[in-house]
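In: What follows is a protein structure lacking sequence information:
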């Protein structure tokens, strides 16, 4: 296959790297604005996943099979799909190199490959996942195993972890804890389960407004919080996890903890081909202006989704608004007009604090609250559960991936 393509160059107009939420949603929205545009999407995977529902799968509230569809079924009809992975980016020459030996030249580049789950950064984790009580809702292969473990646990030690941010949906690690504890509470076994949440950081949630209401659930479920505690090693057969724990003086010690259930969230990094390119900032993320989402050094390049250097929450809800900003700004750039729209850092984290209730945390840059609905945002509501569990999955497949923009009001440049 590689020999067949080696040395070929594809000349493309607008190139989108990534066929995830950001890539497909953006391509669909752009083509809805102008169906005659020449849009090429580069994506190696044959499957497309709705990842926000994996937390629900792990809590027994969603079917795993409903979170995946063939990539060909969600790819916009007018887009040209190149099923390959990008190996390198040369923005000076507007050229991409693919893993099958082909090159792609472009006029405008939209960077949205997502991030990479770095399972290998935790020693022994890859060997342990899916057995010995070790699981993760961040994996399509293991979200259902989470629910299997939760249902089967009648007592013992349950440990939930959260690595250093940035990560996809920073609320997801504790969503796993809440839905598990809610199940154990309803079935009368929570009093026999020692629940511990190990966070690499020093706060339960990044936006202070939501800490107090979340603490009420931590207390309700009798969960212990271990701050500045980062998972570094797992021994599945021995059901032991090791954490690097930092004290107030900055001293780091290694602590071993036994478990019966271990829900792991892996460290997350920028893809190698971005991190190793001149598109990257010092931390490896694609460096864009926080409002226009245009690259700070290469004006023909924009980025959206999890790969961005922006400080917003890395969620599908953030992408929903970023799509509109980038689509309008790219079209303006191509007409040599000023960029009209700016992104305010909006992100949403529907915190599933119990089965049937959600605290809908919506916020922008600097933790500014940006509620969509005129309701007190810190209250857990059944309506927000309906939004998270029923309405948003339906809209994702039938709206967002088809270029329909719902609740996407964004600001114009002053």
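Out: Nice, thanks for sending it over. Quick caveat: nothing in here was measured; it's all calculated off a predicted structure.
In: CA atoms for contacts and neighbours, from now on please.
Out: OK.
In: in this protein, which residue is closest to the centre?
Out: residue 168 (3.0 Å; C-alpha atoms, centre = their mean).
In: pretty sure that one contacts residue 314?
Out: Yes. Counting by C-alpha atoms under 8 Å, residue 314 is a contact partner of residue 168 at 4.9 Å.
In: Can you pull the residues that touch both of the two?
Out: Residues touching both residue 168 and residue 314 by C-alpha atoms under 8 Å, 6 or more residues apart in numbering: residue 306.
In: what about the helices in this protein?
Out: Ranges of helices in the chain, per DSSP state H, are 2-5, 21-33, 54-58, 71-74, 125-128, 143-152, 172-186, 211-220, 272-275, 316-334, 382-386, 392-398.
In: what residues does the first one touch?
Out: Counting by C-alpha under 8 Å, 6+ apart, the neighbours of helix 2-5 from elsewhere in the structure are 100-102.
In: isn't residue 8 right up against residue 102?
Out: Yes. The pair residue 8 and residue 102 passes the contact test of C-alpha under 8 Å, sitting 4.8 Å apart.
In: Between these two, point out the one with more neighbours.
Out: The neighbour comparison of residue 8 against residue 102 (other C-alpha atoms under 10 Å) goes to residue 102, with 20 against 12.
In: next, the one to line up against it:
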């Protein structure tokens, strides 16, 4: 195990203390002059790599506890996106400018923001090198890099997405999400195909959400009889949790949506409006399907800089952490939160919210020289929007057991769940989650459970 004693004063800090409140000597003048010139090396108590949902939540919690300039956030982007809104943007229910804030306004003021990319992790020496030529030395590291979108892994897809008159679209990137609604508006007949790739992805419910929203759109516009909705998923089932899968299968049948399982998109020929799929149950067997609209969920992976550090990751490229404590299995001063962690939960913002108090408490325990004891149960939530006024709120744990917050059957389509998804969750995200105050609905679930118990007595 790679351990560093918490609270150790660095040589740099000792030199600064030695010169504090004294007139500059020749030595101190030389030292201060050198420190101004040599800005390539920085030190911090906690380094958070990634300014997404998990990264911002951890930066807020830790900087509030540890104080100013103890936490460094390494993040190159100017904007922070609330990605769960992208399905609503695709359906024309929200605008792209409503989905983001400036990164400078989201990150906590007590944390230091280094607006650069991570280039290399060196966990043996507790350092991360950056695109700006810096080497950041940390006592503790939290990896919150999320997943990268690998559109280029499907031949013909990037060209199709970047061709304005192409009816190929994707809700997953802010670069392409506006085009989804444009495709909906100009599709009058033919096959509207929606895909799910053969790999772990963030928000695994989103590919079918946009399919259900699109189906409802065509009904509203009076085009449904002329448009065939096809959902091609690489998975063997529509949804991993049986309780919700049964409800979704009824919905698919009721709405006359064609479901093809174990079918993976491998090529797009946009000039001919043809999508090529491989039958995963029969490797090597391919199907060519003609489309009028094609919505693609891209293959995803952890960022290359994470996957390339073999000491930190599993063979599949995810940060190798204990699924309960989210502490690294080899390096005790390394933790992960969110989509880049190897924990086998569904990758959602709700999962990151539930993980955040666990990672926070376990990091604080490690700083104090104690073993981590807080446990993450795999909680995740997926509000499956089924149209312009309905939603199924799926909540479950590692065992794929429903863990429902509200005292009602959440497998049913409800307007109340839709309103919560569309109007309340964004406010909760920006006001509470980004400030480190939202830990998921566990407390709310306990309150409802007590009320339900008392009612029975």
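Out: Yep, that arrived. Keep in mind the model is a prediction, meaning the values are calculated, not measured.
In: Dump the contacts of helix 2-5 of structure 1 into CSV; add distance to residue 339 of structure 1 as well.
Out: Listed next are these as CSV, based on distance: C-alpha to C-alpha, whole Å:
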residue, distance to residue 339 of structure 1
100, 35
101, 35
102, 32
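In: from these, which is closest to residue 326 of structure 1?
Out: residue 102 (27.0 Å; C-alpha to C-alpha).
In: Can you name the residues that contact that closest one?
Out: Residues in contact with residue 102 of structure 1 (C-alpha under 8 Å, 6+ apart) are 5-10.
In: With residue 307 of structure 1 instead?
Out: Neighbours of residue 307 of structure 1 in contact, by C-alpha under 8 Å, 6+ apart: 111-115, 270-271, 285-286.
In: Let's see that with 7 Å instead.
Out: Residues in contact with residue 307 of structure 1 (C-alpha atoms under 7 Å, 6 or more residues apart in numbering) are 112-115, 270, 285-286.
In: corresponding residue for it in structure 2?
Out: With the correspondence set by TM-score structural alignment, residue 307 of structure 1 lines up against residue 340 in structure 2.
In: Repeat that for residue 93 of structure 1.
Out: Applying TM-score structural alignment, one finds that residue 93 of structure 1 aligns to residue 125 in structure 2.
In: Kindly report the same for residue 181 of structure 1.
Out: Using TM-score structural alignment, the partner of residue 181 of structure 1 in structure 2 is residue 215.
In: Show the contacting residues for its match.
Out: Taking C-alpha under 7 Å, 6+ apart, we find residue 215 of structure 2 in contact with residue 229.
In: and the gap between it and residue 413 of structure 2?
Out: From residue 215 of structure 2 across to residue 413 of structure 2, the span is 15 Å (C-alpha to C-alpha, to the nearest Å).
In: One more: residue 145 of structure 2?
Out: As judged by C-alpha to C-alpha, residue 145 of structure 2 and residue 413 of structure 2 stand 33 Å apart.
In: more neighbours, these two?
Out: The residue with more neighbours, out of residue 145 of structure 2 and residue 413, is residue 145; 27 against 21, by other C-alpha under 10 Å.
In: List the contacts of that one.
Out: 49-50, 340.
In: Same check on residue 138 of structure 2?
Out: Here residue 138 of structure 2 is in contact with 43-47, 126-127 (C-alpha under 7 Å, 6+ apart).
In: Turn those residues into TSV, including neighbour count.
Out: As requested, the contacts of residue 138 of structure 2 are exported to TSV (neighbours: other C-alpha atoms under 10 Å):
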residue	neighbour count
43	19
44	16
45	18
46	26
47	28
126	21
127	22
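In: count of neighbours near the match of residue 93 of structure 1?
Out: 10.
In: And residue 224 of structure 2, by the same measure?
Out: As a burial measure, residue 224 of structure 2 scores 18 neighbours (other C-alpha under 10 Å).
In: Quick one: map it onto structure 1.
Out: Matched to structure 1 by TM-score structural alignment, residue 224 of structure 2 sits across from residue 190.
In: So that match versus residue 149 of structure 1, what's the distance?
Out: Residue 190 of structure 1 is 14 Å from residue 149 of structure 1, by C-alpha to C-alpha.
In: sorry, back to before: pretty sure the match of residue 224 of structure 2 contacts residue 183?
Out: No. With contact defined as C-alpha atoms under 7 Å, residue 190 of structure 1 does not count as touching residue 183 (8.3 Å).
In: Residue 38 of structure 1 - nearest residue in space that isn't next to it in sequence?
Out: residue 13 (5.7 Å; C-alpha to C-alpha, 6 or more residues apart in numbering).
In: For that neighbour, give me its contacts.
Out: Residue 13 of structure 1 sits next to 38-39, 106-108 when contact means C-alpha under 7 Å, 6+ apart.
In: repeat for residue 114 of structure 1
Out: 305-307.
In: how close does the aligned partner of it in structure 2 get to residue 407 of structure 2?
Out: Here residue 114 of structure 1 is matched to residue 146 in structure 2, going by TM-score structural alignment. According to C-alpha to C-alpha, residue 146 of structure 2 and residue 407 of structure 2 sit 33 Å apart.
In: With residue 245 of structure 2 instead?
Out: Counting by C-alpha to C-alpha - residue 245 of structure 2 and residue 407 of structure 2 are separated by 20 Å.
In: more crowded one of these two?
Out: Shown here are residue 245 of structure 2 and residue 407; by other C-alpha under 10 Å, residue 245 has more neighbours (16 against 11).
In: wait, isn't the more buried one in contact with residue 239?
Out: Yes. Checked against C-alpha under 7 Å, the pair residue 245 of structure 2 and residue 239 is within contact range at 4.9 Å.
In: thinking again about what came up before, any chance of JSON lines for the contacts of residue 114 of structure 1, columns distance to residue 59 of structure 1?
Out: Putting these into JSON lines (distance: C-alpha to C-alpha, whole Å) gives the following:
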{"residue": "305", "distance to residue 59 of structure 1": "26"}
{"residue": "306", "distance to residue 59 of structure 1": "24"}
{"residue": "307", "distance to residue 59 of structure 1": "28"}
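In: which one of those sits closest to residue 404 of structure 1?
Out: Closest approach to residue 404 of structure 1 among the contacts of residue 114 of structure 1 (C-alpha to C-alpha): residue 305, at 17.5 Å.
In: Contacts only, for the closest one.
Out: Taking C-alpha under 7 Å, 6+ apart, we find residue 305 of structure 1 in contact with 22, 112, 114, 314, 319.
In: can you tell me how far the equivalent of the last one over in structure 2 sits from residue 346 of structure 2?
Out: Read it as residue 319 of structure 1. Taking TM-score structural alignment for the superposition, residue 319 of structure 1 sits opposite residue 352 in structure 2. Going from residue 352 of structure 2 to residue 346 of structure 2 by C-alpha to C-alpha gives 10 Å.
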